[in-house]
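**Student:** kindly return the folded structure for what I paste below:
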Amino acid sequence: MNTTTEPGNPTGTTTGAPVFSVQNLWKVFGPKADQVPADPALAALDPAGLRARTGCTAAVHDVSFDVRKGEVFVVMGLSGSGKSTLVRCLTRLIEPTAGTIAIDGEDVRAMDRTRLRELRRHRAAMVFQHFGLLPHRTVLDNVAYGLEIQGVGKAERRARAKEIVAKVGLDGMEQRRPSQLSGGQRQRVGLARALAVDPQVLLFDEPFSALDPLIRRDMQEEVVRLHREEGRTMVFITHDLSEALKLGDRIALMRDGRVVQLGSPEEIVARPADDYVREFVRDVPREQVLTVRTAMRPGGCGAPDHPGALPPDAVVADAVKAVARSGRAACVVEGGRCLGVVDHARLLGVVAGVESPAKEAV
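**Tutor:** Model prediction:
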């Protein structure tokens, strides 16, 4: 959703210092778990070999990444890949075995109980698949609960909760109980409760996986809207590739506790790192993910103000329609400057998965 590119940051993500910085993170379950990251021979074993040798499972295996301010960072993988364990390690809901985690440069693993409580209450709020709403409380009081825990006065917290209830589309439902709400409405209450404490980061652990498809799509749109309006940093866990592609500025694709590829949705679809990723993205409609930046021929076009000009983040599907309507190649324009040209043949080549034309200019 955000495509600002920073020198030395080819993934096209939000610039600035990282909110979360994770380096060489491990979470190992089993006897003498701390020996696994420290022993290169054990660390190099595949999951079956590690279990046979030590009885241990590396749910998170030497993972490193940064989450930058204002981006939606998606961690995706199948069941058992380690994605939910990873997000719980960020706030030490699960204690890591080894590695470093920092939020705004502060060492999370060194935090005492008081500082850790402050992290979870104020700085990084979780939104879970299971809403955990208090059944005897109204929508308004559920949303205000985190503020109550923080010691915010009743009038102030209810005013803040009412504002957030309206923001997530539940205006008029403030006095209902959770039992009177649909699944999608209950999930909106869970989202509102997390937003009410104004966290620096929202952490989503497969929040929509139990919802019906139409409700799930509505909630995805809600996340997109909130991110567009507020620019809030989000870490989103999902097993659904279409959800990851829709929401993520960058995606970390996990398998057996490892990150097998980290990049923008466009990078992952256009240049899968291995056969596992290639199989994952095989059925993705490329024209809905890849942009004209991938398809264009670099160079000036002489008419950057032409009405058929396209922005570089326009998806190929829209570009095909624009070129077909005009009957001519289209300029790719950013900031009044022509970056390149796309024509029908190049666009269809990208859709068909032909080697990226952009490589011709290298």
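**Student:** CA atoms for contacts and neighbours, from now on please.
**Tutor:** Fine.
**Student:** which ones are touching residue 353?
**Tutor:** Applying CA atoms under 8 Å, 6 or more residues apart in numbering, we find residue 353 in contact with residue 270.
**Student:** how close does it sit to residue 158?
**Tutor:** Distance, residue 353 to residue 158, using CA to CA, to the nearest Å: 53 Å.
**Student:** would you do the same for the sequence below? I want to compare the two.
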Amino acid sequence: MTESVLLDCRNVWKLYGAHAGDLLKKTPNPDRETLRAHGVIGAVRDVSVQILRGEIFVIMGLSGSGKSTLVRCLSRLVEPTAGEIFFEGRDLLAASDSELIAIRRKKMGKVFQQFALLPHLTVLENAAFPLDVQGIDRKTREARAREVIELVGLKGRENYYPRQLSGGQQQRVGIARSLVVEPDLWFLDEPFSALDPLIRREMQDEFIRLQNMLKKTIIFITHDFDEAIRLADRIAVMKDGAIEQVATPEELVLNPATEYVAEFTRHVTRAKVIKAATVMQSASAASFGGEVAHDAAIEDIADAVEASEAPFRVMRDGEVIGQIDAQAVIDVLVGRR
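**Tutor:** Reported below is the predicted structural model:
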């Protein structure tokens, strides 16, 4: 395992049903029909994936696809039926109960769809609660809690109770509480799905801002592809407990590995995921109308590039790597690319 890999999941299964473990021993890689014939449900089926340090890794799929069960296996909130999980190079499945508690308290943060705030505690007390559980003294834990409360934009509301907050503000408290322990790995299970569309967009903006500051390793579950492509470095698409494909948002749309992934991404606006570097040409113009980042989405640069008579430079790490013109942008917008 390389140092860039924080979490390594190898051939993980989670089966429900009588003698499910025995079935795997007799039939190492049973298909869905075999599982069904033995009355076993394959919630997670032979999943192997590596989560890289500092990336936002999105797991998505329809309801019942196994995404939440997989994440619970990765944190051992659910015990896998078979497979291996290594966290920071350590066998997570071999950790004792006390070791696992310490890892969850100090190394992992979690935010779920339900805010799960304690109604009798203030914002400050809710945010500081994980440190209270660890036995951290009040002065230290409240000082740290004030830092994360300010980080998520709730400064001035430290003494409010959850009932006095909007849904988006309550979710910010949940995020602050998960960040207070400074986790190495952050699990977010559809954290914004209960919010109204406008608040959800605001929370996505806030999430992007926080990640740009903190550079956390994040596993994010969603069933919303627009949310996934906005947030993800890489996406795993799940179906019936198995991973169909792991790729960048752009790769999923341009090169789907299966018919299911193709159908899943068919109606995605391509301009949201195709990057400038993908459609650029060699930099040959005598003059340029401006410059864009190599990883800028076409949707974000379309107006400026189309309005210019001269092409734009495409930049990476301060260097010109190509050019993009109005025709290339138009080709993407009308579906020719």
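**Student:** where is the longest helix in structure 2?
**Tutor:** Across structure 2, the helix with the greatest residue count (assigned by DSSP state H) is helix 197-214.
**Student:** so it corresponds to what in structure 1?
**Tutor:** Aligned using TM-score structural alignment, helix 197-214 of structure 2 spans residues 213-230 in structure 1.
**Student:** how close does that stretch sit to structure 2?
**Tutor:** Compared with structure 2 after the fit, stretch 213-230 of structure 1 shows a mean deviation of 1.1 Å (mean CA distance after the TM-score superposition for structure 1).
**Student:** the spatially most central residue of structure 1: which element?
**Tutor:** Residue closest to the average C-alpha location in structure 1 (CA atoms, centre = their mean): residue 74, at 2.4 Å. According to DSSP states H and E, residue 74 of structure 1 maps onto strand 72-76.
**Student:** after superposition, how close is that strand to structure 2?
**Tutor:** Strand 72-76 of structure 1 sits 0.5 Å off on average (mean CA distance after the TM-score superposition for structure 1).
**Student:** read off where that strand ends up in structure 2.
**Tutor:** The aligned range for strand 72-76 of structure 1 in structure 2 is 56-60, by TM-score structural alignment.
**Student:** stretch 156-166 of structure 1 now?
**Tutor:** Matched against structure 2 by TM-score structural alignment, stretch 156-166 of structure 1 falls on residues 140-150.
**Student:** in that stretch, what's buried?
**Tutor:** 141, 142, 144, 145, 146, 147, 148, 149 (16 or more other CA atoms under 10 Å).
**Student:** redo those residues as CSV? Include secondary structure.
**Tutor:** What follows is these, written out as CSV (DSSP: H, G, I helix; E, B strand; the rest coil):
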residue, secondary structure
141, helix
142, helix
144, helix
145, helix
146, helix
147, helix
148, helix
149, helix
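**Student:** residues near the equivalent of residue 96 of structure 1 over in structure 2, how many?
**Tutor:** Aligned against structure 2 by TM-score structural alignment, residue 96 of structure 1 finds its counterpart in residue 80. By the criterion of other CA atoms under 10 Å, residue 80 of structure 2 has 21 neighbours.
**Student:** list the residues that contact the closest residue to residue 80 of structure 2 other than its chain neighbours.
**Tutor:** Nearest residue to residue 80 of structure 2, sequence neighbours excluded (CA to CA, 6 or more residues apart in numbering): residue 14, at 4.9 Å. Remark: with contacts taken as CA under 8 Å, 6+ apart, residue 14 of structure 2 is in contact with 42, 43, 44, 45, 69, 73, 79, 80, 81, 82.
**Student:** what's the match for residue 14 of structure 2 in structure 1?
**Tutor:** Residue pairing (TM-score structural alignment): residue 14 of structure 2 is matched to residue 27 of structure 1.
**Student:** and the host helix or strand of its match, how far from structure 2 on average?
**Tutor:** Assigned by DSSP H and E, residue 27 of structure 1 belongs to strand 18-29. After superposition onto structure 2, strand 18-29 of structure 1 sits on average 0.8 Å from its aligned residues (mean CA distance after the TM-score superposition for structure 1).
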